[in-house]
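Peer 1: When you get a sec, could you give me coordinates for this:
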Amino acid sequence: MVNMSYFLAAIFFLVCDFLFKEMKQILPEIFYGQNLISDPVVETIYGSVEGFNYKMESGDNAEIFLGIPFAAPPIEKLRYEKPQEVQKWNETLKAKEFPAACATFDTFMSHQENEDCLYLNIFKPKNHTSNGYPILFFVYGGGFLIGDTKTYGYKNISDNLVSQGIIVVTIQYRLGPFGFFSTGDSRLPGNYGLWDSIEALKFVNKIIDKFNGDKSRITIAGTSAGSAIVSLLGLSEEGYNLFSQILPMSGSAFSQWGSKNAVVEVTNEVVDEIGCESNSTKIKECLKEKSVSEFQKVLKPKVLFTLRDDISLLSIGPKMDGDFIKVNCLKKATKNAPKRPIFIGVCSQESIMSTTPNPFFPLPNKYFNLPIEKIKIYSKSDFEDFVRVILAKEKYFGNNSEEFVKEVTEFYANQTNDENSDFNFFFEQYTTLISDLNFNIPALREAILKAENKNPTYFYVYDYNVDISDTAPKLARGLSHGGDIINLFGGLYKPIELNESGKKVQKKFINLIANFIKNGNLFIKF
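Peer 2: The predicted model follows:
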């Protein structure tokens, strides 16, 4: 009887030991995120921050911190002022939800908006390294009018970049009238969204070591309007000691839309219509009293993302002000700036988004976002008409306007014409012309100037097509604006589906970006 009791007890303990070992394996899988793995807490000079864990596809863990304030809320008296340093907090900050998007004149997104929006997010590897991780500081795009960090999420960023030993920081900046309105003088100098980006960089430099980051290895990157912002950051004396590398993706300060004075005209028009006199010395004080809805009511029918008689497409954005960029010449600013590696690039057919039907450009007309019926019959005379009306304006070329029309038309008409193509040749050339003017030539100009001034310079063209037909119908060959960032961060508005070749190209591109962030070069095996 005693022997049987010992036998049963032994069996019981063996079973318990087996179950305990099995449960140790499966409990984290079942209950991951429910505090069996404790939520990470980081102590910073501003206060403690509590995030949460995310198990990446690699099997490793990432620590996610969402909605960390990097500046005082830019509301009330701080509207239309440079960002102020954030105040310290006493209680542990629960950094577990994305911040609301910055308020603007309109949005195509359903995310919540708020003027109190100067927050950033940090995604980091859980494992500690003695040398500190390199940092990617990312600025979203959206024509300086829309955008937020929630759109990009944290899962794809973690799976693609954090898994490779990179800390990723995504920031928000003021948009539209609150970020870029300017009267062109000291009354309302503008560029507040740029100053927000600088303040975020300063904040990251102060606290990133507590997240196991190496502040001497910060790469600033952006897409579209965010790309133009980081391009400008690379030229501003304010950012000389705040980062080490630049990664502009599909946008440049050298684009006409990247730094122009059209915002002054729009500002003055809106100021008068909203009930503040544009010639008043108290213009800033008056605008601070207006509600967000009052701005939206005036702005929505006025700009709606684009000026239709202007090739640059955007009417609100940064401008040369003699403050953020001290000199009034980008070429001179490039010469003066520190020598830093730059990896700049474009998609192969950026402007498909502005020549085809597109929900983000909801006002098709004779010259932009053409209807499908027109695209199919687009002719050489249509191309000439576009050049004549939009580009060869008499105020620019005087009596030489027609000669300019002829030379431009001949250049693009003499490109190789694939007779067997399913695409309209002159429509594709028209799309290429707009891509050249808004993206390709400015990016090349920036790259050439950087190289001439001894900056290690790399350039890419992303040509592998990705199905983003919700925003860019397949009416011309090539990859549309935003295709590169979709490959890097995953589908922003819908999942992208890639075949095996597409997955290989995507992986190579991600590895190129990761290698540049970590090592400052692009040496990988293809």
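Peer 1: Every contact and neighbour count from this point should use C-alpha atoms.
Peer 2: Fine.
Peer 1: what residues are up against Asn279?
Peer 2: For Asn279, the contact set (CA atoms under 8 Å, 6 or more residues apart in numbering) is empty.
Peer 1: any idea which helix is longest in this protein?
Peer 2: helix 2-31 (DSSP state H).
Peer 1: next SSE after that one?
Peer 2: strand 41-43 (DSSP states H and E).
Peer 1: Contacts for that following strand next, please.
Peer 2: 48-51, 210-211.
Peer 1: let's see 10 Å
Peer 2: For strand 41-43, contacts defined as CA atoms under 10 Å, 6 or more residues apart in numbering pick out 48-52, 63, 65, 92-95, 207, 210-212.
Peer 1: nearest to Asp17, of the residues you listed?
Peer 2: Phe52 (30.7 Å; CA to CA).
Peer 1: check contacts around Gly165.
Peer 2: Counting by CA under 10 Å, 6+ apart, Gly165 has contacts 62, 124-127, 129, 132-135, 158, 514, 518.
Peer 1: can you do 7 Å?
Peer 2: Contact analysis of Gly165 by CA atoms under 7 Å, 6 or more residues apart in numbering lists 125, 133.
Peer 1: The structure of the following sequence is requested for comparison with the preceding one:
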Amino acid sequence: MTMFVYPHFSTLFHPLLLQATRPSTGWPVLVWVHGGGYVVGASFMYGYQNISLNFASQGLIVVTIQYRLAFSGFSSTGDSEMPGNLGYWDQTEAFKFLKQNIANFGGDPEKIVAFGLSAGGGSTAALSMSPHSRDYISSSIEMSGAVYANWAASDTVVSVTKQVAREIGCPETSAELKKCYKQTKPEKFLEAIEKIGPARRDINLVKYNPRVDGDFFPKDFPELIKESPPKPALIGFTDQESGYFTIMGLSKTLNEIYIPKEQFKFYKRENFTEFVKTVIAPESVFKGKAKAVQEKIVKFYLGNEMKEHKSDYYLLKYSDMLSDLLFNIPALWEAREKAAAKWPVYLYMNNYFSKDMFESDLPVKAIMRFF
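Peer 2: Reported below is the predicted structural model:
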């Protein structure tokens, strides 16, 4: 397992050399928040060429920012000692700085648009509703990630924080754990995460999440949306969001839901059904309703027909189901809540792709999200 820890810096791409006439109020500003499941990633991974060609050339200032990740960005004891969300506070400071200073770089402080992918999409949604950050942005573009996703907001990070504490020899009481964490070298955290694994076989597939902490998020999301000044939100997803994980098996650091390539041809109805029973709707969670919920899910994706299909069919349905649970439904849920609160909401779905993007023997070919 490789977990990357990058230095903190931001990059600004300026249209000045490409467009001579600056608008009287300054150029609009796009601020890129990178993805990576709140665990990995960095702004430099996206380079500068496409940003310059596609955005700066059109009279836009583009800023890419960094924020703390994984154990340094989202560890939490679930109380006031370590409430979590440090990565979100980092993002907020970046937007605050831009709001106060972007005019000095030729930008319009009233047109600062937060845009991001995956965890970056969830981040831009969070920034648009938190009372600590929402006044620093004018609108958001949320691509393939929504704050309503289970992986984008969960208290399971508290148990992970304590599990890591045990591995590195820290006490589990909040104050002592925090003190010990501060004194521990990053390498020790990486060793501990190596032992416990960076991901889980679950719809909350990453182990470090933001959470509703009573501070950055003083209330739950529906209430924050209702009380926040409405801001335009462009929310979207691709035709096969989870294919990046399930079929292509990429980003192993975050991925316990992929099907190994050598198992593709053996994947059948019973494999799909077993995954639903053990991961999506387990008896440990749904109790006496588990069987009924499992049957409804299987019926929704596979229908009543018991006729056996080729493995490609079941692989597609598996990917469809996880696309819905991890990305599509959370995005639609957030869009519905914002629309009900009179936010200007725009939805898109990207279903264009080139077959040249994929290996010839890949069973599912569709537009997928990429970090």
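Peer 1: Now compute the TM-score of the two chains, please.
Peer 2: Here the TM-score for the pair of chains, by TM-score structural alignment, normalised by the length of the second structure, is 0.92; 365 aligned residues with a CA RMSD of 2.4 Å.
Peer 1: Which of the contacts of strand 41-43 of the first structure fall within helices?
Peer 2: Using DSSP H, the contacts of strand 41-43 of the first structure in helices are Ile207.
Peer 1: taking the contacts of strand 41-43 of the first structure one by one, which sit in strands?
Peer 2: 48-50, 52, 63, 65, 93-94 (DSSP state E).
Peer 1: re earlier: please compute how far the longest helix of the first structure lies from its chain's middle.
Peer 2: 53 Å (CA atoms, centre = their mean, to the nearest Å).
Peer 1: just stretch 271-287 of the first structure next, same as before
Peer 2: 31 Å.
Peer 1: Give me the buried stretch members for it, please.
Peer 2: 271, 274, 276-278, 283-284, 287 (16 or more other CA atoms under 10 Å).
Peer 1: again, but for stretch 301-321 of the first structure
Peer 2: 304-306, 308, 311-321.
Peer 1: Endpoints of it, how far apart?
Peer 2: 28 Å (CA to CA, to the nearest Å).
Peer 1: How about stretch 170-182 of the first structure?
Peer 2: Start-to-end, stretch 170-182 of the first structure (CA to CA) is 26 Å.
Peer 1: What range does that stretch cover in the second structure?
Peer 2: Counting by TM-score structural alignment, stretch 170-182 of the first structure lines up with residues 64-76 of the second structure.
Peer 1: quick one: the strands in the stretch 101-250 of the second structure?
Peer 2: Taking DSSP state E, counting those that start in this stretch as the criterion, the stretch 101-250 of the second structure carries its strands at 107-117, 139-143, 233-238.
Peer 1: picking that back up, kindly indicate which of the buried residues of stretch 301-321 of the first structure lies nearest Ser186 of the first structure.
Peer 2: Out of those, the member with the shortest distance to Ser186 of the first structure (by CA to CA) is Asp321, at 9.4 Å.
Peer 1: corresponding residue for that closest one in the second structure?
Peer 2: Asp321 of the first structure maps onto Asp213 in the second structure, by TM-score structural alignment.
Peer 1: ok, and the closest non-adjacent residue to its match?
Peer 2: Computed as CA to CA, 6 or more residues apart in numbering, the closest residue to Asp213 of the second structure that is not its neighbour in sequence is Pro83, at 5.6 Å.
Peer 1: Wait, that neighbour touches Thr77, no?
Peer 2: Yes: counting by CA atoms under 7 Å, Pro83 of the second structure touches Thr77, with 6.3 Å between them.
Peer 1: CSV for the ones in strands among the contacts of strand 41-43 of the first structure, including distance to Ala225 of the first structure and neighbour count?
Peer 2: Converted to CSV, those look like this (distance: CA to CA, whole Å; neighbours: other CA atoms under 10 Å):
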residue, distance to Ala225 of the first structure, neighbour count
Ser48, 32, 17
Val49, 30, 20
Glu50, 31, 19
Phe52, 30, 21
Glu63, 28, 23
Phe65, 25, 27
Leu93, 30, 19
Lys94, 30, 16
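Peer 1: export those to JSON lines and tack on distance to Glu410 of the first structure?
Peer 2: Formatted as JSON lines, those follow (distance: CA to CA, whole Å):
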{"residue": "Ser48", "distance to Glu410 of the first structure": "63"}
{"residue": "Val49", "distance to Glu410 of the first structure": "61"}
{"residue": "Glu50", "distance to Glu410 of the first structure": "61"}
{"residue": "Phe52", "distance to Glu410 of the first structure": "59"}
{"residue": "Glu63", "distance to Glu410 of the first structure": "56"}
{"residue": "Phe65", "distance to Glu410 of the first structure": "54"}
{"residue": "Leu93", "distance to Glu410 of the first structure": "62"}
{"residue": "Lys94", "distance to Glu410 of the first structure": "61"}
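Peer 1: Name the nearest of those residues relative to Ala9 of the first structure.
Peer 2: Checking those against Ala9 of the first structure by CA to CA gives Phe52 as the nearest, at 41.5 Å.
Peer 1: now that closest one: how far from Ile64 of the first structure?
Peer 2: 5 Å.
Peer 1: Could you name every residue contacting both of those two?
Peer 2: Shared contacts of Phe52 of the first structure and Ile64, defined by CA under 7 Å, 6+ apart, are absent.
Peer 1: and the gap between the residue mapped onto Gln429 of the first structure from the second structure and Glu359 of the second structure?
Peer 2: Here Gln429 of the first structure is matched to Lys317 in the second structure, going by TM-score structural alignment. Separation of Lys317 of the second structure from Glu359 of the second structure (CA to CA): 20 Å.
Peer 1: now do His8 of the second structure
Peer 2: Taking CA to CA, one finds His8 of the second structure at 36 Å from Glu359 of the second structure.
Peer 1: now swap in Glu227 of the second structure and tell me
Peer 2: Applying CA to CA to Glu227 of the second structure and Glu359 of the second structure gives a distance of 48 Å.
Peer 1: do the same with Gln163 of the second structure
Peer 2: 39 Å.
Peer 1: Neighbour count: those two, which is higher?
Peer 2: Just comparing Gln163 of the second structure and Glu359: by other CA atoms under 10 Å the higher neighbour count belongs to Gln163, 17 against 10.
Peer 1: what's the distance between that one and Pro171 of the second structure?
Peer 2: 10 Å.
Peer 1: Just list the residues touching the spatially most central residue of the second structure, thanks.
Peer 2: The C-alpha lying nearest the average C-alpha coordinate of the second structure belongs to Ala119 (CA atoms, centre = their mean; 2.2 Å). Ala119 of the second structure makes contact with 35-38, 145, 152, according to CA under 7 Å, 6+ apart.
Peer 1: Need the contact partners of stretch 269-276 of the first structure.
Peer 2: Under CA under 7 Å, 6+ apart, the answer for stretch 269-276 of the first structure is 277-278, 283, 286-287, 294, 298-299.
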